[in-house]
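Participant: model this:
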Amino acid sequence: MSTVTYHPHFGPAMPSLNWTPAPRYVLRRDRILRHLRRIGPCRILDIGCGPGALVSELRRAGYDAHGVDRSAKAIALGRHLQQQAPGMELRAEIDESWQGKFDVVMSFEVIEHLAEDVREMRNWRRFLRPGGQLIVSTPAHQRRWNAADEWAGHVRRYERDELIRAVESAGFNVVLVETYGFPLANLMERLCAPGYRKRLAEKARMGLDTAALTDDSGSDRSAHARFWPFYASLPGTLAMRVLCQVQRLFVKTQLGPGFILIARRREG
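Facilitator: This next block holds a predicted model:
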């Protein structure tokens, strides 16, 4: 029996392995897929892809999507998804032969982990074809910093202007910036913060450093997996679909707790 189930509105899930789409992931996914549909099938590199849930989905939809993640745990989970997405391959490092080969480089909830964010994004630029696009997401507003940021190994949360400056300094022209997640993700940040404080204390007792926290953040969904039966039920699905529609009303505001940015590679 397969460990992977495909939900028609949330994408792949592996509940028996404690990886399921969290509500924030579902909200972000809704916006990202909407933008990618405008681009159409193309060659995509997902940097920091976790187990490759979105890579798997995109391949099944006709995109030539590839994923990279340094976490061995994420790569191991991704092997289960590979069985459901022909040709899917996840790697621990970017292949240098990929320079100039991709139409889109995307990276979600990654740059907030990077001390040298501009340098890393400048490096990612090399893998885009001329005129290729960068799509990133990241937590918004430093005032919203909470225990979940520490648990995930974040270095910062971005303000809008700060994010734009970083991306432009890396050699891109910004096309779009929006927020996502309001109001559900805002509420869940507040509700989940005490649980993350407890888990953070447990991690500290285990002596895990920031790098280990970062590696775990994309593959450890145990806190959400126990609620998967509700999320995947008809009432849960309908609620999430409504909330995905609601967030669209606020993408041009500063209310959402996360940013999505699209930029085009600058030439010359």
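
Participant: from here on, contacts and neighbour counts on C-alpha atoms
Facilitator: Noted.

Participant: what's the spacing between the longest strand along the chain and its chain's center?
Facilitator: Of all segments of type strand in the chain, defined using DSSP state E, the longest is strand 128-139. Computed by CA atoms, centre = their mean, to the nearest Å, the chain-centroid distance of strand 128-139 equals 13 Å.

Participant: Buried residues of that strand, list them for me.
Facilitator: By neighbour count on 16 or more other CA atoms under 10 Å, the buried set for strand 128-139 is L128, R129, P130, G132, Q133, L134, I135, V136, S137, T138, P139.

Participant: list the contacts for G50?
Facilitator: Taking CA atoms under 8 Å, 6 or more residues apart in numbering as the criterion, G50 is in contact with V68, D69, S71, A74, I75, G78, G218, S219.

Participant: Likewise for V155?
Facilitator: In this structure, V155 makes contact with E112, H113, L114, A115, judged by CA under 8 Å, 6+ apart.

Participant: Give me the distance between the last one and R37.
Facilitator: A115 sits 32 Å away from R37, going by CA to CA, to the nearest Å.

Participant: Among those two, which residue is more densely surrounded?
Facilitator: Set side by side, A115 and R37 show more neighbours around A115, with 12 against 9, by other CA atoms under 10 Å.

Participant: Could you tell me whether that one really is in a helix?
Facilitator: No - secondary structure of A115 (DSSP: H, G, I helix; E, B strand; the rest coil): coil, not part of a helix.

Participant: Grab the nearest non-local neighbour of it.
Facilitator: Of all residues not flanking A115 in the chain, V155 sits nearest, at 6.6 Å (CA to CA, 6 or more residues apart in numbering).

Participant: now do W124
Facilitator: Spatially, and ignoring its direct neighbours in sequence, W124 is nearest to V105 (7.3 Å; CA to CA, 6+ apart).

Participant: buried ones in the helix or strand hosting A185?
Facilitator: According to DSSP states H and E, A185 maps onto helix 184-205. Buried residues in helix 184-205, counting neighbours by 16+ other CA under 10 Å, are found at L184, A185, N186, E189, A193, Y196, R197, R199, L200.

Participant: this one as well, want them side by side:
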Amino acid sequence: MTKRPPLTLFGALRWDVVRRVLPPEPSRVLEIGCGQGAVGVRLAAAGHRYTGVELDATSAEVASGRLAAAGLEGGIVHGDAAELAPGDEFDVVCAFEVLEHLEDDAGALAQWVRLLRPGGLVLVSTPAWPARFGPMDAAVGHHRRYEPAQMRALLAGAGLTDVGGRLYGAPLGYALEAVRNQVARRRLEGDGTTTAERTARSGRLFQPGSAVGGAGVAVATWPFRVVQRALPRTGPALVAWGRTSRSA
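Facilitator: The predicted structure is shown next:
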């Protein structure tokens, strides 16, 4: 079995939702903002032809090393989607915890849609509920949080159909957010960094430092992953998706 990099606590909750939306057949997958590659290794290990793009050089280097160490095919591009080869097309474009960092979220989404083949899938995750915007959102460079209806409208406005989505993270996610907000108040918020610097560091925060830590996350989150499956309309975070038209 492929050695998989550890997920964060929130990442484990998210992956339990995301993996059920991804196509079961091997597909060409692009991950925008791949961070340190924890999801990328899982996608490649599942047989998908994987490409990740990441603005943060440190995270991109870690992600590339993790793919290589696992003996998996896949490429990591340091930069953004504009760095991809002209004419590149994908079956799936995913972006987990990315849209909230972008001032022009609609423009970015339109760019991602253009990278999809007919019938391709866009799959995103974001923090939910603007009223929950807190110190941690500010500390990691978020511009906003999303209402579920707002996200569906954003995806539809990009020309996607079969738009869907669900909330996740209840009940553990609420406790995790409370802890993160306390950390931000004490250590991160107002530390003089720019929005770009706060965005860059966001993918490095709260990462388990070892395989043992990752195993602990898997065990600790197991009951909460089971519980959240029964609560698709409750939670502090959102997974949403939509498809392009099947006609060229």
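
Participant: my guess is the residue nearest to W124 of structure 1 is in a strand, correct?
Facilitator: Yes - under three-state DSSP, V105 of structure 1 falls within a strand.

Participant: which residue lines up with it in structure 2?
Facilitator: Alignment note: V105 of structure 1 maps to V93 in structure 2; criterion TM-score structural alignment.

Participant: tally of neighbours for its match?
Facilitator: Close neighbours of V93 of structure 2, defined as other CA under 10 Å, add up to 24.

Participant: Wait, it touches G119, no?
Facilitator: No - counting by CA atoms under 8 Å, V93 of structure 2 does not reach G119; the two are 11.7 Å apart.

Participant: And G181 of structure 1, what's its match in structure 2?
Facilitator: Checking TM-score structural alignment: G181 of structure 1 goes with G169.

Participant: I figured its match hits A237, correct?
Facilitator: Yes - here G169 of structure 2 reaches A237: they are 6.3 Å apart, a contact under CA under 8 Å.

Participant: now the alignment partner in structure 2 of S71 of structure 1, nearest residue through space, not along the chain?
Facilitator: Using TM-score structural alignment, the partner of S71 of structure 1 in structure 2 is D56. Computed as CA to CA, 6+ apart, the closest residue to D56 of structure 2 that is not its neighbour in sequence is A200, at 5.5 Å.

Participant: those strands in structure 2, which residues are they?
Facilitator: Assigned by DSSP E, the strands in structure 2 fall at 28-32, 49-54, 75-78, 90-96, 116-127, 161-168, 237-243.

Participant: can you list these in JSON lines and add distance to R225 of structure 2?
Facilitator: Written out in JSON lines, the entries for the strands of structure 2 read as follows (distance: least, CA to CA, whole Å):
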{"stretch": "strand 28-32", "distance to R225 of structure 2": "23"}
{"stretch": "strand 49-54", "distance to R225 of structure 2": "25"}
{"stretch": "strand 75-78", "distance to R225 of structure 2": "29"}
{"stretch": "strand 90-96", "distance to R225 of structure 2": "18"}
{"stretch": "strand 116-127", "distance to R225 of structure 2": "16"}
{"stretch": "strand 161-168", "distance to R225 of structure 2": "9"}
{"stretch": "strand 237-243", "distance to R225 of structure 2": "14"}
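
Participant: Among these, which comes closest to T193 of structure 2?
Facilitator: Of all those, strand 49-54 sits nearest to T193 of structure 2, with 19.5 Å by CA to CA.

Participant: just checking, what packs against the helix ranked longest in structure 2?
Facilitator: Looking across structure 2 with DSSP state H, the single longest helix is helix 211-229. For helix 211-229 of structure 2, the packing partners by 3 or more CA pairs under 8 Å, 6 or more residues apart in numbering; DSSP states H and E come out as helix 9-21.

Participant: which residues does the aligned residue in structure 2 for R24 of structure 1 contact?
Facilitator: Counting by TM-score structural alignment, R24 of structure 1 corresponds to F10 in structure 2. F10 of structure 2 makes contacts with G169, G173, L176, as judged by CA under 8 Å, 6+ apart.

Participant: Once you drop chain neighbours, what's closest to the last one?
Facilitator: Excluding the flanking residues, the one nearest L176 of structure 2 by CA to CA, 6+ apart is F10, at 7.6 Å.

Participant: A45 of structure 2 matches what in structure 1?
Facilitator: Under TM-score structural alignment, A45 of structure 2 pairs with R60 in structure 1.

Participant: Apologies, that question was intended for A106 of structure 2.
Facilitator: Going residue by residue (TM-score structural alignment), A106 of structure 2 aligns to V118.

Participant: How about R185 of structure 2?
Facilitator: Under TM-score structural alignment, R185 of structure 2 pairs with R197 in structure 1.

Participant: wait, its match sits on E189?
Facilitator: No - with contact defined as CA under 8 Å, R197 of structure 1 and E189 do not form a contacting pair (11.8 Å).

Participant: who's in contact with the residue nearest to A248 of structure 2 when sequence neighbours are not counted?
Facilitator: Sequence neighbours aside, P118 is the residue nearest to A248 of structure 2 in space, at 5.7 Å (criterion: CA to CA, 6+ apart). P118 of structure 2 sits next to T244, S245, R246, S247, A248 when contact means CA under 8 Å, 6+ apart.
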